[in-house]
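Participant: here are the coordinates; sequence isn't available:
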């Protein structure tokens, strides 16, 4: 029972520390950090990377008048890059090496592009099945080939990303497991090779996330989505 009307305003203490006074700084958590923190070098670099990606995706899209049409593609690049780099650290699960994640990213994007295109631009997509200048006798075959290549697109996107992540990590694991049975000279060579492989995998992590985002952009521009 409250003994004093104003006791609810007394700061409570945990381990003799008045944590209630921390509520003064809760406003800082609501205000975006760009307004109250000096950007670090990494922050400036990442912002420049995102601006470059935004401009490049904008050139690949057909209609540049819709604002924010590159947001989902830049976000897609960021999340794949983040997960690819996380997998390079020891004892961290590489989620992008599993088809359940890569298909989860590729299939809904491709399906939404196809549904929107076939519902709103049916003639455009039907014409896209037969390349310009195809002889009439080859048209049925070209329709079958284009249809199959269109259907397997989400699979190729998912398998490309997962296979590249598996291959490099598997090679590094196999080489690392041979370390205890090697001599000191061979162990030094193995460490150098592992460092070079780590640099290669870092490049692969960037390239594969970029390829995934660029191909998704090209698929969206083909259905005249933007």
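Facilitator: Thanks, I have it. The shown structure was predicted, so the numbers you read here are calculated from the model rather than taken from an experiment. Numbers count the residues shown, from 1 in each chain.
Participant: please make it C-alpha for all contacts and neighbour counts, starting now.
Facilitator: Fine.
Participant: so how far is the longest helix seen in the chain off the chain centroid?
Facilitator: With DSSP state H setting the assignment, residue counts place helix 184-222 as the longest helix in the chain. Between the centre of helix 184-222 and the centre of its chain there are 14 Å (Cα atoms, centre = their mean, to the nearest Å).
Participant: that one: which residues count as buried?
Facilitator: Neighbour-count burial for helix 184-222, counted by 16 or more other Cα atoms under 10 Å, picks out 187, 190, 194, 197-198, 201-202, 204-206, 208-210, 212-214, 216-217, 219-222.
Participant: check stretch 164-182 too.
Facilitator: Counting neighbours by 16+ other Cα under 10 Å, one finds that the buried residues in stretch 164-182 are 164, 165, 168, 169, 172.
Participant: what angle do the helix or strand hosting residue 72 and helix 184-222 make?
Facilitator: Counting by DSSP states H and E, the element that carries residue 72 is helix 71-86. In this structure, helix 71-86 runs at an angle of 170 degrees to helix 184-222, with axes from the mean of the first three to the mean of the last three Cα atoms, to 10 degrees as the basis.
Participant: what about versus this one:
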């Protein structure tokens, strides 16, 4: 019996009181080594094009003063989230990105490292970001408060955005599938069609949310340079 509606997303498999479901986070790593040993296939060429496109896009967002190789951090972040989002679409595989435990673990250290780097190396620039250009003098104290709060909640918004989007679709699919046994044949056919459409939508959401997470993290890093 579920304690609440969202308990279906909680880890349930455990060995010696250790949540075994979190190992699904590393299942995507088993797919990667094959691309280094097999003859380049269409899948390999497509993935290389995706990585190259992301590299060029992240490179344009990061200022010329950015360090070399910075884009690979965000490409790795995109890949990790994308693999976990896709794996969560398969039956009986735990969706780790639907938990704040993982998403906050990704967003908080990155944001904190950006802030420490920015305040140590570009202190004047960080103070300038607290007051948008053209702000009237009478509104400057309020803008400093607003910008400080918006800056502090950035890791939370990154984590909650990814978690909420992954939970919403999975929850809708779960609720709709629970009504299947009590439906007639015609309504069951309609339900299956709706489930397929929702699964296609969830596939798009899995790609979009990993891209949004990586892009926003790139923009946050660009502000401290």
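Facilitator: Nice, thanks for sending it over. Note that the structure is a prediction, hence the values are computed from the model and not measured.
Participant: quick one: the helices in structure 1?
Facilitator: 26-30, 41-60, 71-86, 99-120, 122-128, 139-151, 153-177, 184-222.
Participant: tell me which of those lies nearest to residue 93 of structure 1.
Facilitator: Between residue 93 of structure 1 and the helices of structure 1, the tightest spacing by Cα to Cα is seen for helix 71-86, at 7.9 Å.
Participant: list the contacts of the closest one.
Facilitator: Outside helix 71-86 of structure 1, the residues that touch it by Cα atoms under 8 Å, 6 or more residues apart in numbering are 50, 53-54, 57, 92-96, 165, 202, 205-206, 209-210, 212-213, 216-217.
Participant: nearest residue to residue 167 of structure 2 other than its sequence neighbours?
Facilitator: Take residue 167 of structure 2 and drop its neighbours on the chain: the residue closest to it by Cα to Cα, 6 or more residues apart in numbering is residue 98, 5.5 Å away.
Participant: how close does that neighbour sit to residue 81 of structure 2?
Facilitator: Using Cα to Cα, to the nearest Å, one gets 11 Å for the distance from residue 98 of structure 2 to residue 81 of structure 2.
Participant: and residue 67 of structure 2, by the same measure?
Facilitator: To residue 81 of structure 2, residue 67 of structure 2 is 23 Å away according to Cα to Cα.
Participant: now stretch 154-171 of structure 1, how far from the centre of its chain.
Facilitator: Going by Cα atoms, centre = their mean, where stretch 154-171 of structure 1 is centred and where its chain is centred differ by 14 Å.
Participant: report the mean deviation for that stretch after fitting onto structure 2.
Facilitator: The superposed stretch 154-171 of structure 1 is, by mean Cα distance after the TM-score superposition for structure 1, a mean 0.1 Å from where its aligned residues fall in structure 2.
Participant: surely residue 122 of structure 2 touches residue 223?
Facilitator: No: taking contacts as Cα atoms under 8 Å, residue 122 of structure 2 lies outside contact range of residue 223: 10.1 Å.
Participant: how many other residues sit next to residue 66 of structure 1?
Facilitator: Using other Cα atoms under 10 Å, residue 66 of structure 1 is surrounded by 8 other residues.
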